[in-house]
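> Sequence and predicted structure, then a few things I'm wondering about:
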Amino acid sequence: MTDVRTALAQAAGRLDAAGVASARNDAELLLVHVLGTSRAGLLLVDALDDAQAAAYESLVVRREAREPLQHLTASAAFRYRELAVGPGVFVPRPETESLVEWGLGVIDSLDVAHPVVVDLGTGSGAIAGAVASERPHARVHAVELGESAFAYAERNLSGLDVDLRHGDLADAFADLDGSVDLVLSNPPYIPLTAWESVAVEARDHDPALALWSGEDGLDAMHDVAATAARLLRDGGAVGAEHADVQGESAPAVFVAHGAFDEVRDQLDLAGRPRYVTARRVRR
């Protein structure tokens, strides 16, 4: 038998030494996963049996190698839902919840029975699933190009009223042109030149399709702007996430396009530039 508190302390120390920023948190969540309990439930466990200790050790070793926590638990929390994730799909980040919150506010401001919402590059289905579950009167559409990611989106959106399609966000939903109330997107936005600065968990485990976007990181943002201009009705809104260093360059994409006004950059809960919003001008 292995003492739980000793095992946790040792695991947290090893993860910290390996460069894991949230070492204690991850050590606890891995043990929660092994035991099939909750964080509160850990307080009721004094010792691990041999099988539990071996399973925990295996996961700690993999986390020491900087395999993402969410891959090890096969789950990621996003707003009020738990999403299935793993190799081949981008792990949703808490920062994206700010974009969703803004989008829900847009939906709530509309005087229409069934707002039409499009999620460009849905990945795991995080944004589309949040909107569909929290605003079930909305008609939600989502598109994803990556085959593995699309499979995860199918799983995560099962049971929700979402029109999920396999394809490129650059030419998606021609049948919806001019009829969409809200476009949301968390596109790839990392410059190819920033490879060294990207966290190992993302760089080595998130799909390249969800990360890299040209020399300046804005190739996909240009596609989002063009697709949103085509899809949105007059006065419709778009919100797209970007890197915190793109607080000026991402909005500039929408200004330069010419189809938008009210172009503004928005901060996340940590006060960092996080997403750009705009309105479709009248045609």
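Alright, I've got the coordinates. Numbers count the residues shown, from 1 in each chain.
> Going by C-alpha atoms from here, please, whenever you check contacts or count neighbours.
Noted.
> now stretch 122-138: how far from the chain's centre is it?
Chain-centre distance of stretch 122-138: 12 Å, with Cα atoms, centre = their mean, to the nearest Å.
> and it, how far apart are its ends?
Distance across stretch 122-138, first residue to last, is 16 Å (Cα to Cα, to the nearest Å).
> Mind telling me what element residue 129 is part of?
helix 126-134 (DSSP states H and E).
> got the buried residues for that helix?
By neighbour count on 16 or more other Cα atoms under 10 Å, the buried set for helix 126-134 is 126-133.
> Surely residue 97 is in contact with residue 81?
No - Residue 97 is not in contact with residue 81 according to Cα atoms under 8 Å; the separation is 11.6 Å.
> quick one: which of these two has more around it?
More crowded of residue 97 and residue 81, by other Cα atoms under 10 Å: residue 97, with 18 against 14.
> mind listing what that one touches?
78-79 (Cα atoms under 8 Å, 6 or more residues apart in numbering).
> Which parts of the stretch 51-200 of the chain are strands?
For the stretch 51-200 of the chain, the strands defined by DSSP state E, counting those that start in this stretch occupy 75-78, 81-84, 116-120, 139-144, 162-166, 180-185.
> Residue for residue, what is the longest strand the protein has?
As assigned by DSSP state E, the longest strand anywhere in the chain is strand 232-241.
> buried residues in whichever helix or strand comes after that one?
Downstream of strand 232-241, the next assigned helix or strand under DSSP H and E is helix 249-257. For helix 249-257, the neighbour count (16+ other Cα under 10 Å) marks 249-251, 253-255 as buried.
> Specify which member of the residues you listed is nearest to residue 42.
residue 250 (44.1 Å; Cα to Cα).
> quick revisit: going by distance to residue 137, which of the buried residues of helix 249-257 wins?
Once Cα to Cα is applied, the member of these that ends up nearest residue 137 is residue 254, at 28.8 Å.
> Surely the closest one is in contact with residue 224?
No - assessed by Cα under 8 Å, residue 254 is found out of contact with residue 224, at 9.2 Å.
> what's the distance between the residue positioned nearest the centre of the chain and residue 189?
Nearest residue to the geometric centre of the chain (Cα atoms, centre = their mean): residue 92, 2.8 Å. Using Cα to Cα, we find residue 92 at a distance of 14 Å from residue 189.
> Residue 54 too?
Note on residue 54: its distance to residue 189, by Cα to Cα, is 39 Å.
> higher neighbour count, these two?
More crowded of residue 54 and residue 189, by other Cα under 10 Å: residue 189, with 23 against 13.
> For the more buried one, give me its contacts.
When contacts are counted by Cα under 8 Å, 6+ apart, residue 189 touches 211-213, 217-221, 242-243.
> And the closest residue to it other than its chain neighbours, how close does it get to residue 187?
Once flanking residues are discounted, residue 189 sits nearest to residue 217: 4.5 Å by Cα to Cα, 6 or more residues apart in numbering. Separation of residue 217 from residue 187 (Cα to Cα): 10 Å.
> and here's the other structure:
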Amino acid sequence: MKRQPLRLAILEAARILTDAGVASPRADAELIAAHVLGVERGRLPLVPLVDAAVVDAIGQLVTQRAKRIPLQHLIGWAALGGITVDVGPGVFVPRPETELLLEWGLGVLKGREYPVVVDLCTGSGALALAVARARPDAVVYAVDIDRNALAWARHNAEARAAAGDTPIRLYSGDVADGTMFAELDGLVDLVLCNPPYVPEGTHVPPEVAEYDPPPAVFAPESGLAVIRHVVAASARLLRPGGGLAIEHDDTHAQAVPALLRARRVLTEVAGHADLAGRPRFATARRG
């Protein structure tokens, strides 16, 4: 059977996804094609022609994606900080916006040997595992309250350890518990957190509304309820000079920095934009 240009299959896929309202149709089309072919996305230009069966397989996944099933559920993984983690039903899918938060956190650790890092609301474990990959000397703790998220995080942690990365320390716990990690009070170099922060009642895309676990997305008190506990926990956990980075909703540009400044021990409070220029995370240092 005659082979077909991969480029045309990707163009058709992107057209279908555009019509379906997918936010990044071309990127998703290319990632689906790369997944079907078993190659990295950047190597797609090296595959000019493909069999009809490949085109059909791409088309089947594109049909699913057009129904707004998350791309990461279809291909089975999400990327963050140079690693991939497995994701699926029952766990929040890491987003590219979190890359900048991770980058800031790794900057805090420069020049520190054997740093102690805590990832609150770890979900799939992506942030904690990305830190462990970038800093093999770090002691990384990760915690979540949701048993489904912890099952995914445990699976990903075991996979990363099998690949040779430094193991992380994974716990079940509630960030609202003032005794959580009490043995680490004043000893932590970096706290990272991508908590539930979307104000309840906010309209979100179908990929979020129908597939991300609601407790991992939405929070009471205009989206600030969990963030308040994270700020309190961080203020006691951090050592002097330690850093904190919290992702937040783009409506929280003033509110989250204000919560950080309200803690006298926290200094150098700053807000940061995501790749699209929207307010996305706030940082502080322990004075």
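Happy to help now that I have it. On a predicted model such as this, the values are computed, not experimentally measured, just so you know.
> what number of residues lie near residue 123 of the first structure?
Residue 123 of the first structure has 33 neighbours, counted by other Cα under 10 Å.
> nearest residue to it other than its sequence neighbours?
residue 149 (5.3 Å).
> doesn't residue 143 make contact with the one you found?
No - the criterion here is Cα under 8 Å, and residue 149 of the first structure misses it with residue 143 at 10.4 Å.
> Count the residues that sit near residue 208 of the second structure.
Residue 208 of the second structure, neighbours per other Cα under 10 Å, totals 17.
> Which position in the first structure pairs with it?
In the first structure, the residue matched to residue 208 of the second structure (TM-score structural alignment) is residue 202.
> Pull the contacting residues for its match.
So residue 202 of the first structure contacts residue 68 (Cα under 8 Å, 6+ apart).
> Could you do residue 167 of the second structure as well?
132, 157-158, 160-161.
> Tell me which two of those residues sit farthest apart.
Using Cα to Cα, the two most remote members of the contacts of residue 167 of the second structure are 132 and 158, lying 12.6 Å apart.
> From residue 6 of the second structure, how far off is residue 170 of the second structure?
43 Å.
> Of these two, give the one with the bigger neighbour count.
Under the neighbour definition other Cα under 10 Å, residue 170 of the second structure and residue 6 were set side by side, and residue 6 has more, 23 against 20.
> how near is the closest residue to residue 41 of the first structure other than its chain neighbours to residue 40 of the first structure?
Leaving aside its sequence neighbours, residue 41 of the first structure sits nearest to residue 32 (Cα to Cα, 6+ apart; 8.0 Å). Plainly put, residue 32 of the first structure is 9 Å away from residue 40 of the first structure if you go by Cα to Cα.
> The two - which one has more neighbours?
residue 32 (18 against 9).
> Could you say which helix or strand holds the aligned partner of that one in the second structure?
Matched by TM-score structural alignment, residue 32 of the first structure corresponds to residue 34 in the second structure. Under the criterion of DSSP H and E, residue 34 of the second structure resides in helix 25-37.
> okay, which residue of the first structure is out on the far edge from center?
Using Cα atoms, centre = their mean, the residue of the first structure lying farthest from its centre is residue 1. It sits 39.0 Å away.
> tell me the contacts of that residue?
47-50, 53.
> now, which of the residues you listed lie within strands?
47-48.
> Is it possible to mark the buried ones in the contacts of residue 1 of the first structure?
47-48, 53.
> what's the closest of those residues to residue 77 of the first structure?
residue 53 (25.3 Å).
> The closest one and residue 47 of the first structure: what is the separation?
Per Cα to Cα, residue 53 of the first structure is found 9 Å from residue 47 of the first structure.
> Same check on residue 135 of the first structure?
In this view, residue 135 of the first structure and residue 47 of the first structure are 44 Å apart by Cα to Cα.
> likewise residue 97 of the first structure?
Counting by Cα to Cα, the gap from residue 97 of the first structure to residue 47 of the first structure is 37 Å.
> Was I right to think residue 199 of the second structure contacts residue 225?
No - contact criterion Cα under 8 Å: residue 199 of the second structure and residue 225 do not qualify, at 9.5 Å.
> Return every residue with contacts to both of those two.
residue 219.
> Under the alignment, what does residue 19 of the first structure map to in the second structure?
Under TM-score structural alignment, residue 19 of the first structure pairs with residue 21 in the second structure.
> what's around the closest residue to residue 79 of the second structure other than its chain neighbours, how many residues?
Leaving aside its sequence neighbours, residue 79 of the second structure sits nearest to residue 85 (Cα to Cα, 6+ apart; 6.4 Å). Counted with other Cα under 10 Å, the neighbours of residue 85 of the second structure add up to 25.
> Now do the contacts for whatever residue of the first structure lines up with residue 85 of the second structure.
In the first structure, the residue paired with residue 85 of the second structure is residue 83, using TM-score structural alignment. Residues in contact with residue 83 of the first structure (Cα under 8 Å, 6+ apart) are 75-77, 124, 126, 156.
> what do you get for residue 14 of the second structure?
Counting by Cα under 8 Å, 6+ apart, residue 14 of the second structure touches 25-26, 28-29.
> Quickly find the element holding it.
Assigned by DSSP H and E, residue 14 of the second structure falls in helix 6-19.
> In that helix, which of the residues would be classed as buried?
Buried, per 16+ other Cα under 10 Å, within helix 6-19 of the second structure: 6-7, 9-10, 12-14, 16-17.
> Stretch 132-145 of the second structure too?
Result for stretch 132-145 of the second structure [16+ other Cα under 10 Å]: buried residues 132-133, 135, 138-145.
> okay, among those residues, which ones form the most distant pair?
135 and 145 (25.4 Å).
> what's the counterpart of residue 231 of the first structure in the second structure?
Using TM-score structural alignment, residue 231 of the first structure pairs with residue 237 in the second structure.
> Count the residues that sit near the closest residue in space to that match that isn't next to it in sequence.
Of all residues not flanking residue 237 of the second structure in the chain, residue 185 sits nearest, at 4.1 Å (Cα to Cα, 6+ apart). Taking other Cα under 10 Å as the neighbour definition, residue 185 of the second structure ends up with a count of 16.
> ok, now how distant is the aligned partner of residue 185 of the second structure in the first structure from residue 60 of the first structure?
In the first structure, residue 185 of the second structure lines up with residue 177, judged by TM-score structural alignment. Separation of residue 177 of the first structure from residue 60 of the first structure (Cα to Cα): 49 Å.
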